[in-house]
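*Asks:* next one to model:
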Amino acid sequence: MEPLLVTGANGLVGHAVCERLKAAGRPFTAIDIVASTADGHSVHAVDVRDVHRLYALADAEGPFGAIVHCGALSGPMLARDNPVLVHDINVTGTVNLLELARVKKTRRVVLCSSVSAYGSTPAGLDRVTEDAPLLPSTVYGASKAACEALAHGYAVQHGVDTLSLRIGWVYGPRRTTDCDLREMILAGLKGEVFRRPQGQDAMRQYVHVDDIARALLLAADVASTPRRAYNANGGSCLSVPEVAAIVKTVVPGLETDIGPGWHPDEDVQARFDLSAAERDLGYSPAVPLEEGIARYTAFLRERLRG
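*Replies:* This next block holds a predicted model:
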C-alpha cells in the first residue's frame, strides 16, 4: 500500500487526515512546522518552505504515492498585516511540494484550497459551482487561487496530477482560529451572551472536520477526474441566527445578540454546489450539522472541565 505524505499534521484538518489514515491501517508520513508524538503517531518537524528538509524526508520516508497538503496559514484572519508571510507559506510552500512531486514522480498532490478564492460570489447567483470566477478579496484568498493556478500549470506542463478542494467553514476539535460556531457553544456553556454587532444575514455552510478529512482522502485515491478543483463543505447553508438556534437545542443556556447585515470584511457568498464532488469523488457530507454541534459541544464541555 503506497504511503502518503500529510502536511500540516498538527492542525485541524491535517490531524483529522492522519487519524483517518491510522484508523484504516494505511502507511503515512506526517509533517508540521513543530514536531509531535501525540495521538499514537509521530509528526516530523519540517517546514514546507525548507526544500532541503523536504527532499531529505522524501529520500528517507518515500516514495510517496500522494501528498495531502494541509500545511498553510488557514484563513484570511491570519497574518493580515503580513501579506508577504501569507505568500511565503501558502504559495512558496505549495510550489515546493509540487516540485517535490514532479522530481520524485509522486502520483498525485491534493491541495486544501478555500472558498476564499472566490471572494464575493456574483449577485443573484443561487448556487456556486466550480465554474464561478475566482475574484479573491484578500491576500489569503489570492494565495489559494494562486496555488490552484500553479497546480493546474504543473499538471498541464509537467504531468503532476493535482486536485484542489475549495473548503469553507470547517469546525471541530483542534480549531484555534476564529469560529462563530465555537464561540456560540462556549458562550452557552459559560452562561455568557454571544454578541456580534453585525451578522444576522451572514450565511454559513459549516462542515465537520471529519467530512473534510474524508473528502481529501477520496481525492487522493480517486483514479481520475474531469476537473482539478472541487467545492467541499457542508450540506446545510444557514444564517448565523439559524445556526444559533441549532446550538441552543444542544446548549439551552445560549443567548445571542447579533446585529443586522454581514460581518465586516467578509465575502458575501451564496450556497456552494457540491454535486461535482459527489459525482466525481464520491463525496457528500456525512455529519449533519445537528450531530456535529452535539459532538463539538461534548468536546468543548470536557475541555472546560479539564
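*Asks:* only C-alpha atoms from now on, for both contacts and neighbour counts.
*Replies:* Noted.
*Asks:* quick one: contacts of stretch 76-87?
*Replies:* Contacting residues not belonging to stretch 76-87 are listed as Leu73, Ser116, Thr138, Val139, Tyr140, Gly141, Ser143, Thr177, Asp178 [Cα atoms under 8 Å, 6 or more residues apart in numbering].
*Asks:* same thing but at 7 Å, please
*Replies:* Identification of contacts with stretch 76-87 by Cα atoms under 7 Å, 6 or more residues apart in numbering yields Leu73, Thr138, Val139, Tyr140, Gly141, Ser143.
*Asks:* element containing Ala58, please.
*Replies:* Under the criterion of DSSP states H and E, Ala58 resides in helix 51-61.
*Asks:* what residues of that helix count as buried?
*Replies:* Neighbour counts using 16 or more other Cα atoms under 10 Å place Val51, Leu54, Tyr55, Leu57, Ala58 of helix 51-61 among the buried residues.
*Asks:* what about the residue nearest to Gly191 when sequence neighbours are not counted, how many neighbours?
*Replies:* Leaving aside its sequence neighbours, Gly191 sits nearest to Gly253 (Cα to Cα, 6 or more residues apart in numbering; 6.1 Å). Gly253 has 17 neighbouring residues, counting by other Cα atoms under 10 Å.
*Asks:* go on, Val6?
*Replies:* With other Cα under 10 Å as criterion, Val6 counts 25.
*Asks:* please give me the structure for this one as well, since I'd like to look at both together:
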Amino acid sequence: MNRILVTGAAGFIGSHLCEELLKDEGNEVIGLDAYLDYTTPVWVKERHLSSLLTHPRFKHVKDDLLTVNWEQLLPGIDIVYHLAGMPGVRASFGPDFALYAKHNIVATQRLLEACKDSLVKRVIFASTSSVYGERKGKVDEDDLVLPLSPYGVSKLTCEHLCRIYSEQEGIPIVILRFFTVYGPRQRPDMAFHRFIKHMVEGVPIPLYGDGTQSRDFTYVGDCVRAVAAAATAKHLIGETINIGGRERASINTCIALIEQLLGQKASIRWMGHPAGEPKSTWADVSKAEKLLGYAPVVDLKDGLAAQIRYVQELYKR
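*Replies:* Okay, here's the model as predicted:
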C-alpha cells in the first residue's frame, strides 16, 4: 500500500488528484488542507472533498503548512504531492505579496526541511508556466525562466528550494509545471470560471487585454492523470516536466465557444492591460509524453462544456 500525502487537497487540482489516486486500490491518500479562503470560498472547498470524506482509503487533515506538525504527519508517507500554495498573478502585485512569500516560499521550505529527515520516496512539486515569462513558440523545460509577476517569482523560488534540498539533502524531487488548467472546480478567480458565471448571471464579462492573447489550455482530467503517473514512473527523480494541453486558443476564441455552448451572446467589460501575464503560452510536452505516457484527450469545447455544467450546478446550491 502506497501512503500518499497531497497538500492543497481541497483545491481545484488537488481534489481531482485525490480522486484519481484513489482509483488505484494500492493507494491510501492523506489530504492536507487548511481551507484558506483567499481565492476559493470555504464552502466550495468543502464541496470539493465531500465525496471523499467517506472513502475508506482517504483521510482529511485540516491544518496549515505553516504550523502543521510534520514530525507527526510524515512518518509512513511514501509520496508527497505539494500542490498547496497561494495562486493568482495579478493579486501578487502590491502588499499581498507577503502572503505569497509566506504560503509559497516559507511553507515549501518548511516541508522540505521535514522531508530531509523522513523516508519519503518522492516529493512532487506543482509549479507553473508563469516561471517562463514571455516566450515565443513552444517552451521546453530547459528554456530560460524569467517570470513577469511576483507570483511567478515565488513559484520559481520554490523550484530553486527543491533543487537545493535535492542536491544538499538527497530529497527525491520531481517538478511539474502546469499550463492554464481548466475544467470543473476551477477557482472562482480564474478566467473561464468568471466568464461562465458572469454570462449565466447576465452581467458583463471582465476581460483583461484585447482577447487575442493565447494560452495552452490543459483540461484538469488530463492533467491529473499525468500528475498521478508521476508517483511511480521510472527515471523521474530530478526532472522538471511541462504539463500542457491538447490545444491552444485565444481568449476571444474561448469566449466564442462559451457563447455557443450557452446559446447567448457575451457582454464585455474591458479591464485594461493584464499586469504580469504573457501574450501567449505554449508547452513542449514531449518529456511528459516520454516519461509519464502523457496523452491529453479532452478538446477545448468538451472541456468547456464540462466546466459550464459544473458552474451552473455550483451556483444553484
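*Asks:* give me the range in structure 1 that the lengthiest helix in structure 2 lines up against.
*Replies:* Across structure 2, the longest stretch assigned as helix under DSSP state H is helix 150-169. Under TM-score structural alignment, helix 150-169 of structure 2 corresponds to residues 139-158 of structure 1.
*Asks:* what about that stretch, how far off from structure 2?
*Replies:* Compared with structure 2 after the fit, stretch 139-158 of structure 1 shows a mean deviation of 1.5 Å (mean Cα distance after the TM-score superposition for structure 1).
*Asks:* in that stretch, which residues are buried?
*Replies:* 139-148, 150-152, 154-155.
*Asks:* of the buried residues of helix 51-61 of structure 1, closest to His44 of structure 1?
*Replies:* Taking Cα to Cα as the measure, His44 of structure 1 lies nearest Leu57 of the buried residues of helix 51-61 of structure 1, at 8.8 Å.
*Asks:* average offset of the host helix or strand of Ser164 of structure 1 relative to structure 2?
*Replies:* Assignment of secondary structure by DSSP H and E places Ser164 of structure 1 within strand 161-167. Superposed on structure 2, strand 161-167 of structure 1 shows a mean distance of 0.9 Å to its aligned residues (mean Cα distance after the TM-score superposition for structure 1).
*Asks:* using the three-state scheme, assign the closest residue to Pro226 of structure 1 other than its chain neighbours.
*Replies:* Excluding the flanking residues, the one nearest Pro226 of structure 1 by Cα to Cα, 6+ apart is Asp280, at 7.7 Å. Here Asp280 of structure 1 takes the helix state, with states given by DSSP: H, G, I helix; E, B strand; the rest coil.
*Asks:* for Asp280 of structure 1, give its distance to Asn231 of structure 1.
*Replies:* Separation of Asp280 of structure 1 from Asn231 of structure 1 (Cα to Cα, to the nearest Å) stands at 11 Å.
*Asks:* okay, the two: which has more neighbours?
*Replies:* With neighbours defined as other Cα under 10 Å, Asp280 of structure 1 and Asn231 compare such that Asn231 has more, 23 against 17.
*Asks:* quick check, the more buried one in a helix?
*Replies:* No - per three-state DSSP, Asn231 of structure 1 lies outside any helix segment and is strand.
*Asks:* quick check: end-to-end length of stretch 173-183 of structure 1?
*Replies:* Terminal-residue distance, stretch 173-183 of structure 1 (Cα to Cα): 13 Å.
*Asks:* wait, doesn't Val115 of structure 1 sit right on Gly168?
*Replies:* Yes - the pair Val115 of structure 1 and Gly168 qualifies as a contact (Cα atoms under 7 Å) at a distance of 5.5 Å.
*Asks:* all strands of structure 2, in order?
*Replies:* 2-7, 27-32, 58-61, 79-82, 122-128, 173-178, 181-182, 205-207, 214-219, 240-243, 247-250, 268-270 (DSSP state E).
*Asks:* mean per-residue distance, the first one versus structure 1.
*Replies:* Superposing on structure 1 and averaging over aligned pairs (mean Cα distance after the TM-score superposition for structure 1), strand 2-7 of structure 2 comes out at 0.6 Å.
*Asks:* ok and that strand relative to strand 122-128, angle-wise?
*Replies:* 30 degrees (axes from the mean of the first three to the mean of the last three Cα atoms, to 10 degrees).
*Asks:* packing partners of strand 2-7 of structure 2?
*Replies:* For strand 2-7 of structure 2, the packing partners by 3 or more Cα pairs under 7 Å, 6 or more residues apart in numbering; DSSP states H and E come out as strand 27-32, strand 79-82.
*Asks:* let's see it at 10 Å
*Replies:* helix 12-22, strand 27-32, strand 58-61, strand 79-82, strand 122-128 (3 or more Cα pairs under 10 Å, 6 or more residues apart in numbering; DSSP states H and E).
*Asks:* chain center to the fourth one: distance?
*Replies:* Going by Cα atoms, centre = their mean, to the nearest Å, the spacing between the C-alpha centre of strand 79-82 of structure 2 and its chain's C-alpha centre is 13 Å.
*Asks:* now that strand: which residue numbers in structure 1?
*Replies:* Under the criterion TM-score structural alignment, strand 79-82 of structure 2 matches residues 66-69.
*Asks:* average gap between the matching stretch and structure 2?
*Replies:* Mean for stretch 66-69 of structure 1 is 0.5 Å (mean Cα distance after the TM-score superposition for structure 1).
*Asks:* which residues are in contact with the alignment partner in structure 1 of Arg248 of structure 2?
*Replies:* Under the alignment (TM-score structural alignment), Arg248 of structure 2 pairs with Cys237 in structure 1. Contacts for Cys237 of structure 1 (Cα atoms under 10 Å, 6 or more residues apart in numbering) come out as Met203, Arg204, Gln205, Tyr206, Val243, Ala270, Arg271, Phe272, Leu289.
*Asks:* apart from its chain neighbours, what residue comes closest to the first one?
*Replies:* What it means is Met203 of structure 1. That would be Ser239: by Cα to Cα, 6+ apart, it lies 4.3 Å from Met203 of structure 1.
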